[in-house]
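# got a structure for you, letters missing:
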């Protein structure tokens, strides 16, 4: 495995694990979908380091070097059950290098190597598409609760300070053959909140529900976002979150159409459904929300339900780290082995990879 100076697209499976009693089982999530043995582009650590058993999994998504001597690695951290591990800091990581003259690995000083967690915005983005049912039943009975829940969702998912790598768009549907845009993709939390607060009871002209059409159209939007990421040589992931309080009434598209669209979609797209009330078809929503589905018995439960999901989405997105350091290796040393270990409380994990020091000199910052 060799590091390279430019990125290529590598599938990322993200965005959600939620332990909620009303949702579909976590067993439905294949954590190794794109990562092979779970380590992505990495491999198990050489026994000479004697680091012991791992409680954490570091799955390398992409890696590259930058002259005069910087090594950069984007990886995802999870526990062995697949739950994301967010909030790690640079001082929790230890770097080990092995050159051609080393029998085993040498520890690289964190201070001397200027090891750090950098913003991953230039190589990774996570887009969320929130799709709201604004048919007559919602507008007449639960609009205020839905708006409050949606605002909480935005506040939890979007970073406090705008970051270009985390964006959200909001759409809504009724009975028309159109997925209506409420707010285009943006990194502005306030813009999204203002859009939600602008929803009124007379926003819709068609009281029916085109649920299947909304699923199909929102999936196409997510697919287009991934294509744009690929074009820009960025690792992209998208999350489609569909809320409804009923079943498809428009009958414009079939259940089979919607499920085929979801199941044929890129593995980089995660699908979540939120159902409200007694008129939903829980099996249909579970099938559409193949990553996770959750159901609220009444409007008063909506905010807590949205909050539970949004927090997990945020944790998943923030479990991706761009770790960078200045290597002491220099031009002529060839290919070198690298191990990164993380310790989080009583949990630890490590992954091994390689990098080429061709062209490396002093002066790295």
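Yep, that arrived. No experiment lies behind these values; they were computed from the predicted model shown. Numbers count the residues shown, from 1 in each chain.

# rest of the way, CA atoms for contacts and neighbours
OK.

# how about the strands in this protein?
Ranges of strands in the chain, per DSSP state E, are 56-66, 70-79, 93-98, 106-108, 116-118, 124-133, 166-173, 180-186, 235-244, 269-276, 292-296, 320-326, 335-344, 347-356.

# Residue 305: which of the ones you listed is closest?
Smallest distance to residue 305 across these (Cα to Cα): 6.8 Å, for strand 292-296.

# Measure how far the closest one is from the centre of its chain, please.
19 Å (Cα atoms, centre = their mean, to the nearest Å).

# Now distance to residue 365 too, for the strands of the chain, in CSV please.
Formatted as CSV, the strands of the chain follow (distance: least, Cα to Cα, whole Å):
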stretch, distance to residue 365
strand 56-66, 11
strand 70-79, 8
strand 93-98, 17
strand 106-108, 15
strand 116-118, 11
strand 124-133, 22
strand 166-173, 27
strand 180-186, 32
strand 235-244, 25
strand 269-276, 36
strand 292-296, 42
strand 320-326, 7
strand 335-344, 19
strand 347-356, 18
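
# this is the comparison structure:
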């Protein structure tokens, strides 16, 4: 029998499975892939679909507007005026948390790069927290990682973060990289347990200038944790001790390698931009259904012209909803009531 899974990890595993399962339901057009995450149907006649959009290369597509989506019910186009379709701020239904895990072992703190690492990390958090709640933890050779700042989206915390990170001194100058990554994923679990929204997405960003030296946790255990987590995991590396291969083992969602101190900020910026694009590629499309009873198929068709391109990319997805009891009086800005405890993607056994 498998050990009991924490409720937050179960929730994220359910969401991950939901994404995988819905990919087979979504219809992939030329250039765009729409992946359904969750659908809600609420009285009086509100339908909301939460999904992400990627291009043909798997790159996230952000910044689309409601006008770039068409809604069909049972194959018939739903009037924009009748449906009042709109894109809601995804924050009303989904919580995005990012944890930045920074190597503050002796090789970083005692080097000339320490100040640049701190500055790049703080700039990274200030940019990412526009759409994410961000926490910073540091690690050295000790068994436990060290909290610099908890999950927050408040810009007022920037000065406190700067002082805490700049003043950090390792008690053990070794590098417990593997153990820190495993713990970082656990901290994301704990943070998202407290999130108020039913849909919860996590991202771990790891910065290091070397490989694990403490040997507190094996590489196999760490890699297994990275592979099994539904969270996005990015890795930023510094220096000649690391190779792209080393980073790719950790950063299953993306990597950036700074060969010297002059490339540190660029490396952090590239991962920050990736996370920003990823976050903005999630859409919460809400509309008022003309249906008043029965089960229906809703199809969302998307069209997008990439910057600098002339050819339009298209794609679509399908989902089901029950209109039993629907009536007049719909407000498309109503917060959807997503229920992740129901659906084929979630096992009823823990």
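Right, received. Where do you want to start? None of these values were measured; they are calculated from a predicted model.

# where does the TM-score land?
Here the superposed chains carry a TM-score of 0.81, computed using TM-score structural alignment, normalised by the length of structure 2; 314 aligned residues with a Cα RMSD of 2.5 Å.

# Which one, of the strands of structure 1, ends up nearest to residue 12 of structure 1?
Nearest to residue 12 of structure 1 among those is strand 235-244 (6.4 Å), distances taken as Cα to Cα.

# and the closest one, what does it pack onto?
Using 3 or more Cα pairs under 8 Å, 6 or more residues apart in numbering; DSSP states H and E, the elements in contact with strand 235-244 of structure 1 are strand 124-133, helix 211-231, strand 269-276.

# got those as a markdown table, with mean neighbour count columns?
Conversion of these to a markdown table gives the following (neighbours: other Cα atoms under 10 Å):
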| stretch | mean neighbour count |
| --- | --- |
| strand 124-133 | 24 |
| helix 211-231 | 20 |
| strand 269-276 | 25 |
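
# Quick one, which of those gets closest to residue 150 of structure 1.
Residue 150 of structure 1 lies closest to strand 124-133 among those, at 8.7 Å (Cα to Cα).

# could you check the angle strand 56-66 makes with that closest one?
Here strand 124-133 of structure 1 runs at an angle of 120 degrees relative to strand 56-66 (axes from the mean of the first three to the mean of the last three Cα atoms, to 10 degrees).

# Next, count neighbours for whichever residue in structure 2 pairs up with residue 113 of structure 1.
Taking TM-score structural alignment, the alignment pairs residue 113 of structure 1 with residue 83 from structure 2. For residue 83 of structure 2, the count of nearby residues is 20 (other Cα atoms under 10 Å).

# residue contacts, residue 83 of structure 2?
Residues counted as contacts of residue 83 of structure 2 (Cα atoms under 8 Å, 6 or more residues apart in numbering) are 287, 288, 289, 290.

# Leaving out chain neighbours, which residue sits closest to the first one?
By that I understand residue 287 of structure 2. If the residues on either side of it in the chain are set aside, residue 287 of structure 2 comes closest to residue 85, at 4.2 Å by Cα to Cα, 6 or more residues apart in numbering.

# So that neighbour is in contact with residue 288, correct?
Yes - in terms of Cα atoms under 8 Å, residue 85 of structure 2 counts as a neighbour of residue 288; the distance is 7.0 Å.

# related to what we said a few turns ago, out of the contacts of residue 83 of structure 2, the closest to residue 259 of structure 2 would be?
Taking Cα to Cα as the measure, residue 259 of structure 2 lies nearest residue 287 of those, at 49.2 Å.

# count of residues packed around the residue nearest to residue 287 of structure 2?
Residue 85 of structure 2: 25 neighbours (other Cα under 10 Å).

# same question, residue 160 of structure 2
Residue 160 of structure 2 has 12 nearby residues by other Cα under 10 Å.

# ok, now the one 3 residues further on?
Residue 163 of structure 2 is flanked by 12 other residues according to other Cα under 10 Å.

# residue contacts, it?
With Cα under 8 Å, 6+ apart, residue 163 of structure 2 has no contacts at all.

# tell me what the longest helix seen in structure 2 is packed against?
Under DSSP state H, the helix in structure 2 containing the largest number of residues is helix 7-25. In terms of contacts (3+ Cα pairs under 8 Å, 6+ apart), helix 7-25 of structure 2 is packed against strand 32-42, helix 177-193, strand 199-208, strand 313-322.

# Could you list every helix and strand in contact with the last one?
The one in question is strand 313-322 of structure 2. helix 7-25, strand 32-42, strand 295-304.

# out of these, deepest packed?
Each of those was scored by mean neighbour count; the highest is strand 32-42, a mean of 24, by mean count of other Cα atoms under 10 Å.

# That one vs structure 1, mean deviation?
Aligned to structure 1 and superposed, strand 32-42 of structure 2 gives a mean residue distance of 1.0 Å (mean Cα distance after the TM-score superposition for structure 1).

# Onto which residues of structure 1 does that strand map?
The aligned range for strand 32-42 of structure 2 is 56-66, by TM-score structural alignment.

# do the same with stretch 251-266 of structure 2
Going by TM-score structural alignment, stretch 251-266 of structure 2 sits over residues 289-304 in structure 1.

# Can you list the buried residues in that stretch?
For stretch 289-304 of structure 1, burial by neighbour count (16 or more other Cα atoms under 10 Å) applies to 289, 290, 291, 292, 293, 294, 295, 296, 299, 302, 303.

# Can you check the distance spanned by that stretch, start to finish?
Terminal residues of stretch 289-304 of structure 1 are spaced 18 Å apart (Cα to Cα, to the nearest Å).

# Check the burial of the spatially closest residue to residue 117 of structure 1 that is not a sequence neighbour by counting its neighbours.
Excluding the flanking residues, the one nearest residue 117 of structure 1 by Cα to Cα, 6+ apart is residue 323, at 4.7 Å. For residue 323 of structure 1, the neighbour count with other Cα under 10 Å is 21.
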